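> this is the structure alone, sequence omitted:
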């Protein structure tokens, strides 16, 4: 199950699909930089991994610029319609926003804006060039990979229920099989419009018209004005020091600060002294996760609507206070009921020969997003806004022109002021947990990036809508580990040795000598390419 870990001296690209990784490699070989390659990878993922991402979704980009030695972030997430309030759903006798269908598509997609802004600021190749691979795969077809087909089977009912999806994934009345060519002509046409028309085509031009006209006709809420008024945001990444490293994450509305809180707590102990495959390790990780998620769920939302005390949450004294709560019950699982949330995401990373580094992540939220495609666009709209609450007391309550609590969180670690580790993963609630696994594996246990990604993983909480407060573990150790965790009070669920539900992580490690190691998750269809 272990992917080979390529090592290079000049460039490295990794993504959850080998064709997207190849698209990025082509851009670098043609003289593009890491920013160009990351956009090409991102666009191509929307074609070859359409159940996870596409032009109808959101994205975050975390970037290190070698010339300025500066780290920056771009928040490519969309807002709710200006006319939409929670009362409108209550008038429909709904207690929550539907998770599928046109009513779940209640935020403007932000990824296209992110592509454009990053390309214009940092790219060196023409915008049009970045679409070549994606359009080729959409028009001529790409083989349906194992992971895509797995989710097609799970979501067949949604696929059959939507004309835009069924026209692509159903042939002669049957669902396409793994290895069949996936041809997406409407999506190819939309990508050509983007290729020639740029950002304006999506937010003010023909694609904005096509999407919003269809949404309104089908009973949804997104208006042309919502697209016209959309803007992403350049942001300053958050940072904590962890041992001799600087760990960076995106600020809210991303949940990235949650893993920074976990690391602050773990600084109070010698993690490396604990057996990585022991019950003690999984117990400790789960307890710091609970403390972090308690504050995440208490505060996280669009920071333009509610003050979030980030400085306090990321302070070392506060971490010591939380650590003391764990020390007071060292062998006892504390109760905490997390929120249920979606998981389908695509993370990728690129480092180029100049030393530029891009860590980025994008998503439709659920598998196949809203499972709604506006007529003749081929674009699956995200259902990210379905995570808004209709509870007026919730920090994440639905309000006009608001960004929702976002699971997406690309990560980057610097050492001596230079990029050392780029990391991220699919997985909703699992994203900060898998990042914690990889971070401790590399920074505390000295693992390679491939070893870190391949270690047995866990997910605590209600991800994938499982009721209860469960700790899910990949079963690659003895039964005594589970028995010890159960004795501590954990509700343990043993999964397969290599479990799809653990998501797909990717990473790039930059060694002291400048060697670049790339890794793709053996649980997915990805590849790392470097030279």
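Great, that's in hand. What you are looking at is a predicted structure, and each value in this text was computed from that prediction instead of being measured. Numbering: from 1, shown residues only.
> hey, let's count contacts and neighbours off CA atoms from now on
Fine.
> the stretch 351-500 of the chain: strands as residue ranges?
Along the stretch 351-500 of the chain, counting by DSSP state E, counting those that start in this stretch, strands occupy 357-365, 411-415, 418-425, 458-460, 470-474, 491-495.
> right, and those strands - which one's nearest residue 135?
Of all the strands of the stretch 351-500 of the chain, strand 357-365 sits nearest to residue 135, with 18.7 Å by Cα to Cα.
> angle of the closest one against strand 411-415?
160 degrees (axes from the mean of the first three to the mean of the last three Cα atoms, to 10 degrees).
> and strand 357-365, which residues are buried?
357, 358, 359, 360, 361, 362, 363, 364, 365 (16 or more other Cα atoms under 10 Å).
> distance to residue 175 added to the strands of the stretch 351-500 of the chain, as JSON lines?
Below are those laid out as JSON lines (distance: least, Cα to Cα, whole Å):
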{"stretch": "strand 357-365", "distance to residue 175": "21"}
{"stretch": "strand 411-415", "distance to residue 175": "37"}
{"stretch": "strand 418-425", "distance to residue 175": "28"}
{"stretch": "strand 458-460", "distance to residue 175": "31"}
{"stretch": "strand 470-474", "distance to residue 175": "30"}
{"stretch": "strand 491-495", "distance to residue 175": "28"}
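> below is an additional structure, to be compared with the one above:
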């Protein structure tokens, strides 16, 4: 510049120099914490949270409320969950007993490792597997597999709830039968995933106007379109009256199979009849003296647990949250846990349970920790792209007055699952096959009847036997890194729940280190100087770079809840 004057400076008199104070606007969107001395529920949609809160007011317990909210979520947020999806939960009873319920999906029994023709290049789906011709692994009837959400929810309610199915499902049925005004989130999702839904007659008839345009949310001048799902209401009524058998061995399942097979899919009645809910003790570990209880086996929980056990050997609390050192150590723990996941994990029936036990062990964590250089990123051969994530899952947390806890995650796989609503049922079908590697010969390759390796990670934390945290998230593989950040935010840095679930996060599966743009530039520069391949990501209303966690935290007599600020997530306290 002329006269050597630096940009951003101005001269005052002969000697004083004042730096420019000019800034730029940034996103600063927040929600308040919900507080209660009684019960608390969080859900990803206000109508679902209200359905669960009503159950709590009517004398239901945490499991009743979580199941009510989950059924309602399948009506008001068909992007993420529904009767055609899969589900898991972790439940703590007031006497301290903790159990897990697994309603995982599985490949059809007629599926084979080479059932899809691979493209010569490119990746597809939220897990970034090699692309298949026509994307049939992720979209359409050939992506459909065995579904377990209904079995999981009904099993949880029967074993651990105190209300009957018709009472718990009442709001979900009413929302489907009477309809509700389309909100901005659904209208946006319908536009984003038009190509997935529009080719299917039943899907198009439900979610789009006669003109072909997506149902519209309310504007400042007009009411939103009303989404009425009469076939779905009838399916919900059938399950409320007759239980899960109407799906797995009855007329509802037969209708789904007939429609899928008429369009070239592999799902059979035998697949439904083979379904069974698994109830098992939780994966139990400690983190900094707290008791962490989560899902055992083929889920995202094992990977988050491995990350936490690696980090337990570092004094994170003596660093600042989101400091270069903290983010470096977190990235290195993520990198090692994901490497193990991609190498070893799949359905336990295939790879065995011993590998899961080893990855959760203190000995394995110590060995992995010893390979971390506190000042330098692990060398990477190439900066391979990280697959995109999407809003394809939902999560519910509940803690009731008696200290009962329920952390429940349910999903359709990808956004709107397969895009297929089974004709005459109103049920959106999950793209179960999206969880499998379409290449033969891998640990997670396709096999007939093989259960999925999911990314979900519902968690409970306790202080001794006392409830402390109930948490979980939607967000594909980003769930695992999000849960790591939530736990360290709450435990290592003692953050309040709203801050803990909404703070800037990172995600590192391999070479690229995804960093929220809210992390200051000097911190990103410091990470790059350590050798990280830093990839800044701006989280918006339409993106899901870092998952969408929520949490309920118990402190003394109070329950405080934090939920995502960029979506419709809602927490409601009930005294």
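The structure has been received and is ready for your questions. Quantities reported herein were computed from a predicted structural model and do not represent experimental measurements.
> where does the TM-score land?
Once superposed, chain against chain, the TM-score is 0.94 (TM-score structural alignment, normalised by the length of the first structure); 521 aligned residues with a Cα RMSD of 2.1 Å.
> before we move on, back to that, tell me which of the strands of the stretch 351-500 of the first structure is the most buried.
Sort the strands of the stretch 351-500 of the first structure by mean neighbour count, taking mean count of other Cα atoms under 10 Å, and strand 357-365 sits at the top with a mean of 30.
> which elements pack onto that one?
Packing partners of strand 357-365 of the first structure (3 or more Cα pairs under 8 Å, 6 or more residues apart in numbering; DSSP states H and E): helix 34-48, strand 58-65, strand 344-351, strand 418-425.
> 7 Å - rerun?
Other elements packing on strand 357-365 of the first structure under the criterion 3 or more Cα pairs under 7 Å, 6 or more residues apart in numbering; DSSP states H and E are helix 34-48, strand 58-65, strand 344-351.
> just so I know, which of these lies nearest residue 1 of the first structure?
With Cα to Cα as the measure, strand 344-351 is the member of these nearest residue 1 of the first structure (19.9 Å).
> where do the helices of the stretch 101-250 of the first structure begin and end?
Listed in chain order, the helices found in the stretch 101-250 of the first structure under DSSP state H, counting those that start in this stretch are 111-122, 132-140, 146-154, 156-161, 163-169, 185-203, 206-217, 224-228.
> among those helices, which comes closest to residue 246 of the first structure?
Across these, residue 246 of the first structure has its closest neighbour in helix 111-122 (23.6 Å, Cα to Cα).
> okay, and that closest one goes to which residues in the second structure?
Mapped onto the second structure using TM-score structural alignment, helix 111-122 of the first structure spans residues 149-160.
> gap between the matching stretch and the chain center?
Here the centre of stretch 149-160 of the second structure is set off from its chain's centre by 19 Å, with Cα atoms, centre = their mean, to the nearest Å.
> which residues touch that stretch?
Stretch 149-160 of the second structure has contacts (Cα atoms under 7 Å, 6 or more residues apart in numbering) with 63-64, 67, 83-88, 101-103, 244, 277, 410.
> picking up where we left off before, ok, which of the helices of the stretch 101-250 of the first structure comes nearest residue 45 of the first structure?
For residue 45 of the first structure, the closest of these is helix 132-140, at 7.8 Å, according to Cα to Cα.
> where does the closest one end up in the second structure?
The aligned range for helix 132-140 of the first structure is 170-178, by TM-score structural alignment.
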